[in-house]
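Pasting a predicted model and its sequence here:
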Amino acid sequence: MGRNRRKKKAIIRDLASQRIERLFKLAELEHASNPQRSNRYVSLARKIGMRHRVSIPSHLRRRVCRCCDTFLVPGSSSRIRLRRNYILITCLNCGRHMRFPYDLKLEDS
């Protein structure tokens, strides 16, 4: 693969990550008035990420149900519970549970 092609791929991946960020911002703004549109924005962002092999940042990955592509907003489309060693996020659309670990020792200091 030549230098030009590698450079072009890097540019495309950078553009894809910018589009993913923008789609998540639009989904957040649109969720109150039109939840279906925000879910569509999230599914488009995931498709862009898969097509160009760009991972969705971890702070945004927690806002998506991987089962049904729903944009998760606490209290509206998801329920968040704190357990002993993890955060439990439940999608209210499909019922999927997602667990994210956290360390209590770091929280106390």
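It's in. Numbers count the residues shown, from 1 in each chain.

Please make it C-alpha for all contacts and neighbour counts, starting now.
Fine.

got the buried residues for stretch 58-74?
62-65, 69-73 (16 or more other Cα atoms under 10 Å).

what ranges do the strands span in the protein?
Per DSSP state E, the chain carries strands over the ranges 78-82, 86-91, 97-101.

hmm, back to that, among the buried residues of stretch 58-74, which two are most distant?
Farthest-apart pair in those is D69 and V73; separation 12.5 Å (Cα to Cα).

sorry, back to before: for the strands of the chain, which one ends up most surrounded?
Of all those, strand 86-91 has the most neighbours on average by mean count of other Cα atoms under 10 Å, namely a mean of 19.

quick one: it to chain centroid distance?
Distance, stretch centre to chain centre, for strand 86-91: 14 Å (Cα atoms, centre = their mean, to the nearest Å).

again with stretch 16-27
Counting by Cα atoms, centre = their mean, stretch 16-27 comes out at 10 Å from the chain centroid.

Check it against this one:
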Amino acid sequence: MGEKFRSGNGKKIARERIDILFHYARLWAGEDRKRSRSCILLARRIAMKQRIRIPKRYRRQFCSNCTIFLVPGSNSRVRIQHGKVIVTCLDCGHTMRYPVVKQHAR
């Protein structure tokens, strides 16, 4: 069988929906964690279905283990050691490490 024809707007619409869902996840992070988590799960499902990456600015805002929105000081700990940013989820204990990138002076 041949591939199904898909319009080119699917990925664009998916990116817009992911932006909206992460906006709502940020709003509900303090009040309703369950609703915030469901927004993140839905955004991940949309990204997988359309085969697109979640932007880096969003990927670093939720725990990849328990998919909860991370609020520094509330449910996550942020430390800098040996040229890396270490983010620890206080709900599940998962740690994520990101390199510290020096920005050029302009």
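In hand now; what should we look at? No experiment lies behind these values; they were computed from the predicted model shown.

ok so, going back, now distance to R6 of the first structure too, for the buried residues of stretch 58-74 of the first structure, in JSON lines please.
Output for the buried residues of stretch 58-74 of the first structure, formatted as JSON lines (distance: Cα to Cα, whole Å):
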{"residue": "R62", "distance to R6 of the first structure": "31"}
{"residue": "R63", "distance to R6 of the first structure": "31"}
{"residue": "V64", "distance to R6 of the first structure": "31"}
{"residue": "C65", "distance to R6 of the first structure": "33"}
{"residue": "D69", "distance to R6 of the first structure": "31"}
{"residue": "T70", "distance to R6 of the first structure": "34"}
{"residue": "F71", "distance to R6 of the first structure": "33"}
{"residue": "L72", "distance to R6 of the first structure": "35"}
{"residue": "V73", "distance to R6 of the first structure": "38"}
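
so of those residues, which ones are in helices?
Using DSSP state H, no member of those falls in helices.

nearest to E21 of the first structure, of those residues?
For these, the residue nearest E21 of the first structure by Cα to Cα is R63; the value is 12.2 Å.

what do we get in the second structure for that closest one?
Per TM-score structural alignment, the equivalent position to R63 of the first structure in the second structure is Q61.

leaving aside the residues next to it on the chain, what's closest to that match?
In this structure, Q61 of the second structure finds its nearest non-sequential neighbour in L70, 5.5 Å apart by Cα to Cα, 6 or more residues apart in numbering.

Then R37 of the second structure?
Of all residues not flanking R37 of the second structure in the chain, I68 sits nearest, at 5.2 Å (Cα to Cα, 6+ apart).

pretty sure that neighbour contacts F62?
Yes - using Cα atoms under 8 Å, I68 of the second structure makes contact with F62 at a distance of 5.4 Å.

list the residues that contact both of those two?
When contacts are counted by Cα atoms under 8 Å, 6 or more residues apart in numbering, I68 of the second structure and F62 have I40 as shared neighbours.

any idea where the helices of the first structure begin and end?
Counting by DSSP H, the first structure has helices at residues 3-30, 35-51, 58-61, 104-108.

quick one: what's aligned to E16 of the second structure in the first structure?
Counting by TM-score structural alignment, E16 of the second structure corresponds to Q18 in the first structure.

Confirm for me that the match of R63 of the first structure is in contact with T67.
No - Q61 of the second structure lies out of contact with T67 (Cα under 8 Å); the separation is 9.5 Å.
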